[in-house]
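**Q** Structure for the following, please:
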Amino acid sequence: MTMPAHPKIPEQAFTLYDQFAHGRIDRRSFITGLGKLSVGALTTSIMLDALMPNYALAEQVSFNDPEIIASYQEFDSPKGHGKGRGYRVEPAKLDQPAPLVLVIHENRGLNPYIKDVARRFAKQGFIALAPDGLYPVGGYPGNDEKGKEMQRSMDQAKLANDFFAAAKSLKSDAKGNGKLGVIGFCYGGGIVNKIVTEAPDLPDAGVPFYGAAPDLDKVKDIQAPLMIQMGELDEWVNGMWPDYETALKTANKDYQAFIYSGARHGFHNDSTARYDKSNAELAWQRTISFFRQHLV
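**A** Below is the predicted model of the structure:
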């Protein structure tokens, strides 16, 4: 994927975007902050265009690719919102039961980037389910900013339980081999850490990308091997890592962690300027190999 050419975006702009994307500042403060960074040809408009998602650029696997079959699937969520729905993608040709991967979105619902990640897994021989946490309130609205507001307004305990329910549903998929991997990005990475600690019987492997650390008192309950992916410049998530790693080591858990040089929070998301192609591709290759090792 090739991002459009822009003057070099200052690091402070990426920091502002992360603060905005995670609800730590509002849109007015975000735009005002970009304005203070504007100089010469680097205008507020150019920075905003570079930082905000462009999903047309990010698609790697078409929804009508002949090698996959995509559909929407509902699942029961008795401890959550009662019902959930996800985007399910499987290989078009299944000669035997396939390994399973739950793909958990960021803090804005099931956007096109996450759906594309699910399709990428199907192209690699996995059955993938990407739940839309916003389904109980009408589903992903087609706009990340609105999706972020919707997700923030929800009952967070029920929302988390919807993802737990999705994991349980996928693990028993009739076409699956019963082995479940869980992967998530940003908010979704934090949910992966919750699933492996609070529902340790469900996942057979977990890959949190730049996700919040779990309750450290529950790390001892982890059963699944973990591959933890982080960007070097992600100060918020990385600030949690030393204590999380100590807990993993103390409990003698099976984990590996990678901190990608020069990468920011969200470096795998190829719809924004935070995308780091070389690091994202390396992290993806490692993820596929890790899931094949533990799920196939």
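
**Q** Could you use CA atoms for every contact and neighbour count after this?
**A** Fine.

**Q** mind listing the helices for the stretch 101-250 of the chain?
**A** In the stretch 101-250 of the chain, the helices defined using DSSP state H, counting those that start in this stretch lie at 112-123, 144-153, 156-171, 187-198, 235-238, 241-250.

**Q** can you list contacts of the first one?
**A** Contacts of helix 112-123 from elsewhere in the structure, counted by Cα atoms under 8 Å, 6 or more residues apart in numbering, are 55, 58-63, 67-68, 70, 87-91, 101, 103-105, 127-130, 269-271.

**Q** one more, for comparison:
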Amino acid sequence: MADKPTVTQAMIQAYDDYTHLTLDRRGFMDKLTKLAGSGAAAAAIAPLLAANSAHAAIVPPSDKRVATSDVRFLGETGVMGGYLAIPAFATEPVPGILVMHENRGLNDHMRDIARRLALEGYAALAVDFLSPLGGTPSDEDTAREMVSELKNPETIANAVAARAWLAGHPRTTDRVAAIGFCWGGGLVNDLAVADPELRAGIVYYGRQPATKDVPAIKAAMLLHYAGLDERINAGLQAYRAALLTNDKVFGIHVYPRVNHAFNNDTSAARYNKEAADLAWSRTLAFLKGTMF
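**A** Coordinates of the predicted model:
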């Protein structure tokens, strides 16, 4: 059996630049080839950096403990799509939580996270924020390009509409939180600024809001960041200071020696189980303390 290719931090950084800054696959593969030493080595390493949609779900779609459905609701830009997961065992309305996707759009990994939250007693709505552009495509590069075309004020307004729709669902209480990853983490911060009805926000390695906007936040915030994620972490100290100055309810955890997207178990090179498990346990404890 051939040895598993070695993935270096420089390779991970190159992938992060490609997926979040340049969206230039040719340039990324050229750089990866130089770092790996050959085109063949680069071809073997690239799949380890990317997310693998074939990765087995932690909570399979067939799990009878969760009732799932594709839903539609009216947003700022028109009809929005989403994936709703509700605990099948619930006899009373349960708190709601929005799941904000990465810049890959609403994919199976995000649906899996919604089901995980449903098993914890929440009605989880994974929103497809690419709905205004026709919905999330199967190709991740295309999805990232589409995400870059979204207009932030409209996207935030769609998130506010999603929160209101979930709060009014007959299977939920009016308490709604939001959890977001990467691009979706930044959107959770934006939603917390824009929507005083949001009860709680959980951010995984998402860009921070402008410090001048922090006073508008009413939600309790839990912020997870990766120690090696220099690009996103550049604004973290200013955000922390603004939260403190404005007496907001928040917690910040920075996980040392892990990369951006450390929670995504479909990405072999960047996933860190220890950090992901710890962040998830903190997330569940935070939700229990704020949503019930």
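
**Q** Overlay the chains and give the TM-score.
**A** Once the chains are overlaid, their TM-score stands at 0.95 when taken by TM-score structural alignment, normalised by the length of structure 2; 290 aligned residues with a Cα RMSD of 1.7 Å.

**Q** quick one on the thing from earlier: residue 8 of structure 1 is nearest to which of the helices of the stretch 101-250 of structure 1?
**A** helix 235-238 (21.3 Å; Cα to Cα).

**Q** JSON lines please, covering the helices of the stretch 101-250 of structure 1 and showing distance to residue 265 of structure 1 and mean neighbour count.
**A** As requested, the helices of the stretch 101-250 of structure 1 are arranged in JSON lines below (distance: least, Cα to Cα, whole Å; neighbours: other Cα atoms under 10 Å):
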{"stretch": "helix 112-123", "distance to residue 265 of structure 1": "15", "mean neighbour count": "23"}
{"stretch": "helix 144-153", "distance to residue 265 of structure 1": "17", "mean neighbour count": "17"}
{"stretch": "helix 156-171", "distance to residue 265 of structure 1": "22", "mean neighbour count": "21"}
{"stretch": "helix 187-198", "distance to residue 265 of structure 1": "11", "mean neighbour count": "25"}
{"stretch": "helix 235-238", "distance to residue 265 of structure 1": "8", "mean neighbour count": "16"}
{"stretch": "helix 241-250", "distance to residue 265 of structure 1": "14", "mean neighbour count": "15"}
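
**Q** Chain neighbours aside, what residue packs nearest to the residue minimising distance to the centre of structure 1?
**A** The centroid of structure 1 falls nearest to residue 185 when counting by Cα atoms, centre = their mean (2.1 Å). On the basis of Cα to Cα, 6 or more residues apart in numbering, the spatially nearest residue to residue 185 of structure 1 that is not a chain neighbour turns out to be residue 209, at 4.8 Å.

**Q** what does residue 207 of structure 2 give?
**A** Once its chain neighbours are removed from consideration, residue 207 of structure 2 has its nearest residue in residue 186; the separation is 4.5 Å (Cα to Cα, 6+ apart).

**Q** what's the answer for residue 64 of structure 2, then?
**A** The shortest distance from residue 64 of structure 2 to any non-neighbouring residue, by Cα to Cα, 6+ apart, is to residue 88 (7.3 Å).

**Q** Pull up the gap between the equivalent of that neighbour over in structure 1 and residue 245 of structure 1, please.
**A** Using TM-score structural alignment to pair residues, one finds that residue 88 of structure 2 aligns to residue 92 in structure 1. From residue 92 of structure 1 across to residue 245 of structure 1, the span is 40 Å (Cα to Cα, to the nearest Å).

**Q** Equivalent analysis for residue 136 of structure 1, please.
**A** 35 Å.

**Q** for residue 185 of structure 1, same thing?
**A** Using Cα to Cα, we find residue 185 of structure 1 at a distance of 19 Å from residue 245 of structure 1.

**Q** And residue 197 of structure 1, by the same measure?
**A** According to Cα to Cα, residue 197 of structure 1 and residue 245 of structure 1 sit 14 Å apart.

**Q** likewise residue 74 of structure 1?
**A** Using Cα to Cα, residue 74 of structure 1 is found at 36 Å from residue 245 of structure 1.

**Q** For structure 1, just list every one of the strands.
**A** 68-77, 82-91, 98-104, 127-131, 176-185, 205-209, 226-231, 255-260 (DSSP state E).

**Q** Go through those strands and name the closest to residue 40 of structure 1.
**A** strand 226-231 (30.0 Å).

**Q** so where in structure 2 does that closest one end up aligned?
**A** Aligned using TM-score structural alignment, strand 226-231 of structure 1 spans residues 221-226 in structure 2.

**Q** do stretch 9-16 of structure 1 as well
**A** The counterpart of stretch 9-16 of structure 1 in structure 2, counting by TM-score structural alignment, spans residues 7-14.

**Q** Tell me the buried residues in the matching stretch?
**A** Residues of stretch 7-14 of structure 2 classed as buried under the neighbour-count rule (16 or more other Cα atoms under 10 Å) are 7, 11, 12, 13, 14.

**Q** How far off centre is it?
**A** Centroid displacement of stretch 7-14 of structure 2 relative to its chain, using Cα atoms, centre = their mean, to the nearest Å, is 21 Å.

**Q** Check what contacts that stretch and list those residues.
**A** Among residues not part of stretch 7-14 of structure 2, those counted as contacts by Cα under 8 Å, 6+ apart are 28, 31, 32, 35, 45, 49, 269, 270.
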